[in-house]
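Trainee: I'll drop the sequence and a predicted model, then ask my questions.
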Amino acid sequence: MTKRLMLLEENQIAFHSEDGLIFDVVEDYSLQIAKMLGLNDDSQFLQAGVQTVLDIGCGFGSFGAHLVSLNVMAICIAAYEATGSQVQLTLARGLPAMIRNFITRQLPFPTLSFLKWFIAQCGIVWDKKDWMLLLEVDRVLKPGGYFVLTSSTSQPYGSSLSMKNSMLTPMEELTPKICWNLKAQQYETFIWQKTVVSDCYTSCKQGAIPLCNEGHEFGVQPDYFFEDLQIWRSALKNYWSLLTPLIFSDHLKRPGDEDPLSPLNMIRNVMDMSAHYGGLNAAFLEERKSVWVMNVVAVNAPYTLPLILDQGFAGVLHDWCEPFPTYPGTYDLLHANGLLSHLSSERCGMMDLFLGMDRILQPEGWVFSVIKWELLRWHVCLLHKCFGKQG
């Protein structure tokens, strides 16, 4: 992608291209990838099975914003930055992002469960550490999924041959061993596809590629999803009816008197801290709320994350005894249903959890919680009872 400048203009952030070389427009880049995949245009991504995209290196979030406009869930990850954070800026735009140093830590996603399409636009040296980074990509990439690799340098079109030789030669050593095929190459962009042919995996040397095991079979019936959705469909209506008058009464983002429209942009970044099957996310979509949801599955909760990701939702596995990998004040609404029951570890307690929630919540942000109050051992005055005795 081209280098871009972020400028502050009249209290608003504007983006300007620093040069006029390749991929000056995000839409052109997306269209190029679509055509390399044999599609007419990028509006056909969903038809081609592209539901979720992981973007390594967020930039300013423009590529993710474009994909979201095509109803494709795009999550970007980038390392922590003290200033000018890609993740923080992307979240401020109301787009999915999280802090993760891909080079030093395993991705917080399950094996063969997340990505229909994998995007990388950063200068990672893939053949270092015995190909560990590329093997990690293979771990999360589904058969039939795509790995799109774009050079991190802005070079004229004519220099693609030298870049191809330097990048493609080492990649050719491993990609056949992990059953990847080079599908297309154009200028500084390469696309590999992970094969769906099972013979390729069975013919490999034992231990070369981790195959599915019984732990990947969940035995979940469609009725489970429907029941989960029914619960949160009614709950969301209660939440929103409570929240709307509060937002309009006294909120930093409330509309002025000259603009009394619905508060579409006041709540954009939502976290479901105990997502179960993603029913709350599905309910938001049904109600056409202009939000996105980070579905979090606790490490000691039932392992439903692959089922959430298969629905095209954003989601991660997380240990709530550790800080969530994001910047302070990046979520507008936190939803915690039964989360306290997962804090069985002696390493942390309720206060650690609440301090962590306070850190990531926006000023004037909201917390919706469905818990048994006797677990808190507090004297609690409920403003509204949605679920009988549980509050």
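Mentor: Structure received. What you see is a predicted model; the values in this text were computed from it and never measured. Residues are numbered from 1 along each chain as shown.
Trainee: use CA for all of it now, contacts and neighbours both
Mentor: OK.
Trainee: tell me which element the residue most central in space within the chain falls in.
Mentor: Geometric centre of the chain, nearest residue: residue 75, 3.1 Å, by C-alpha atoms, centre = their mean. Using DSSP states H and E, residue 75 sits in strand 73-78.
Trainee: for that strand, packing partners?
Mentor: With contacts defined as 3 or more C-alpha pairs under 8 Å, 6 or more residues apart in numbering; DSSP states H and E, the packing partners of strand 73-78 are strand 52-56, helix 62-69, helix 86-92, strand 97-99, strand 314-318.
Trainee: quick one: it to chain centroid distance?
Mentor: Relative to its chain's centre, strand 73-78 lies at 5 Å (C-alpha atoms, centre = their mean, to the nearest Å).
Trainee: circling back: TSV please, covering the helices and strands packed on strand 73-78 and showing mean neighbour count and distance to residue 276.
Mentor: Output for these, formatted as TSV (neighbours: other C-alpha atoms under 10 Å; distance: least, C-alpha to C-alpha, whole Å):
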stretch	mean neighbour count	distance to residue 276
strand 52-56	24	19
helix 62-69	18	23
helix 86-92	23	23
strand 97-99	24	20
strand 314-318	22	11
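Trainee: Output the ones you listed in JSON lines, with distance to residue 358 appended to each entry.
Mentor: Output for the helices and strands packed on strand 73-78, formatted as JSON lines (distance: least, C-alpha to C-alpha, whole Å):
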{"stretch": "strand 52-56", "distance to residue 358": "27"}
{"stretch": "helix 62-69", "distance to residue 358": "27"}
{"stretch": "helix 86-92", "distance to residue 358": "17"}
{"stretch": "strand 97-99", "distance to residue 358": "17"}
{"stretch": "strand 314-318", "distance to residue 358": "17"}
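Trainee: do you know which of those lies nearest residue 7?
Mentor: helix 86-92 (12.6 Å; C-alpha to C-alpha).
Trainee: another one to put next to it:
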Amino acid sequence: YTDIETCLTRLPEVSSDEEVAGGAIANWPRRLDMVPPRVSSGSIDGVTPEIFQEDIILWKKRISYYTTVNSQLGQPGRYRNLLDMNAFLGGFAASLVDDPLWVMNIVPVEAKADTLGAIYERGLIGTYQSWCEAMSTYPRTYDLIHADSVFTLYKDRCEMEDIMLEMDRILRPEGSVIIRDDVDLLVKIKRIAEGLNWESQIVDHEDGPLEREKLLFAVK
């Protein structure tokens, strides 16, 4: 058995009554692009303000590329409930802020950095999840599922078939999937997707065909 741990994080100490514990947060929607206090204070290992700013630029570039492959991603009303299985700083969700949709941002419990607090400070929603286990949600909850390096993260932890089955369970009929990962893993994932009767295709990385990371676009 594992001892129960404290589930609430203590706020940082303040020097005066006027100082905001944890750091001041800008009003919505400015807070989306402002460096979260947890990042600026160095509370998240390996995440700096420079990395945060680079992540904003990166995801705007990636979303722009996604829409060239799946034009429906930019159509209002096509997707409403989205899931990001490995959200990091919430860049995927932040880049879609102008669209009429919402994104559930998942920080895997196995991730190197605990970034959920920074996601909250950006004004986004999210939760923890281990993809070796079922997600606590109804079947057919999501219209689109995004998985960035999820199968690399769980390569030696659990079977990719089990993860794919859970994705199939929570994805509605005619829902879409975008998976970013190493090409060798995507080839195996594509075979599993075909077994689930998904229509799928593997396309090159936004930086060109020489990148080992590729993308799999699928429709249930």
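Mentor: Structure's in. What do you need? In this text, all values refer to a predicted model and were calculated from it rather than measured experimentally.
Trainee: For the residue nearest to the centre of the first structure, which residues are in contact?
Mentor: 52-55, 64, 95-98, 314 (C-alpha atoms under 8 Å, 6 or more residues apart in numbering).
Trainee: that older thread, tell me which of the helices and strands packed on strand 73-78 of the first structure lies nearest to residue 15 of the first structure.
Mentor: That would be, of those and by C-alpha to C-alpha, helix 62-69, which comes in at 9.4 Å.
Trainee: Now do that closest one against strand 73-78, angle only.
Mentor: 160 degrees (axes from the mean of the first three to the mean of the last three C-alpha atoms, to 10 degrees).
Trainee: quick one: helix 62-69 of the first structure to strand 52-56, angle?
Mentor: Per the same axes, to 10 degrees, the angle that helix 62-69 of the first structure makes with strand 52-56 is 170 degrees.
Trainee: So which bit of the second structure is helix 62-69 of the first structure matched to?
Mentor: Using TM-score structural alignment, helix 62-69 of the first structure lines up with nothing in the second structure.
Trainee: what packs against that helix?
Mentor: Using 3+ C-alpha pairs under 8 Å, 6+ apart: helix 62-69 of the first structure touches helix 26-36, strand 73-78.
Trainee: aligned partner of residue 29 of the first structure in the second structure?
Mentor: Using TM-score structural alignment, residue 29 of the first structure pairs with nothing in the second structure.
Trainee: any idea how far residue 29 of the first structure is from residue 120 of the first structure?
Mentor: 13 Å (C-alpha to C-alpha, to the nearest Å).
Trainee: likewise residue 62 of the first structure?
Mentor: When residue 62 of the first structure is compared with residue 120 of the first structure (using C-alpha to C-alpha), they lie 14 Å apart.
Trainee: Toward the C-terminus, what is the element adjacent to the strand or helix carrying residue 146 of the second structure?
Mentor: If you go by DSSP H and E, residue 146 of the second structure is part of strand 142-148. Sequence order places helix 150-153 as the next helix or strand after strand 142-148 of the second structure, per DSSP H and E.
Trainee: post-alignment, that next one versus the first structure, mean distance?
Mentor: Mean deviation of helix 150-153 of the second structure relative to the first structure after superposition (mean C-alpha distance after the TM-score superposition for the first structure): 1.2 Å.
Trainee: Could you tell me the angle between the helix or strand just after that helix and strand 142-148?
Mentor: Per DSSP H and E, the first helix or strand lying C-terminal to helix 150-153 of the second structure is helix 160-170. Per the same axes, to 10 degrees, the angle that helix 160-170 of the second structure makes with strand 142-148 is 150 degrees.
Trainee: Quick check: residue 127 of the second structure vs residue 115 of the second structure, distance?
Mentor: Taking C-alpha to C-alpha, one finds residue 127 of the second structure at 10 Å from residue 115 of the second structure.
Trainee: what is in contact with these two at once?
Mentor: The contact lists of residue 127 of the second structure and residue 115 share residue 107, where a contact means C-alpha under 8 Å, 6+ apart.
Trainee: Just the strands from the second structure, written as ranges.
Mentor: 81-84, 102-108, 125-129, 142-148, 171-182, 199-203, 213-219 (DSSP state E).
Trainee: In TSV, list the helices and strands packed on helix 62-69 of the first structure along with distance to residue 238 of the first structure.
Mentor: Below are these laid out as TSV (distance: least, C-alpha to C-alpha, whole Å):
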stretch	distance to residue 238 of the first structure
helix 26-36	39
strand 73-78	26
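Trainee: Quick check: which of those is nearest to residue 200 of the first structure?
Mentor: Using C-alpha to C-alpha, those put helix 26-36 closest to residue 200 of the first structure, at 23.9 Å.
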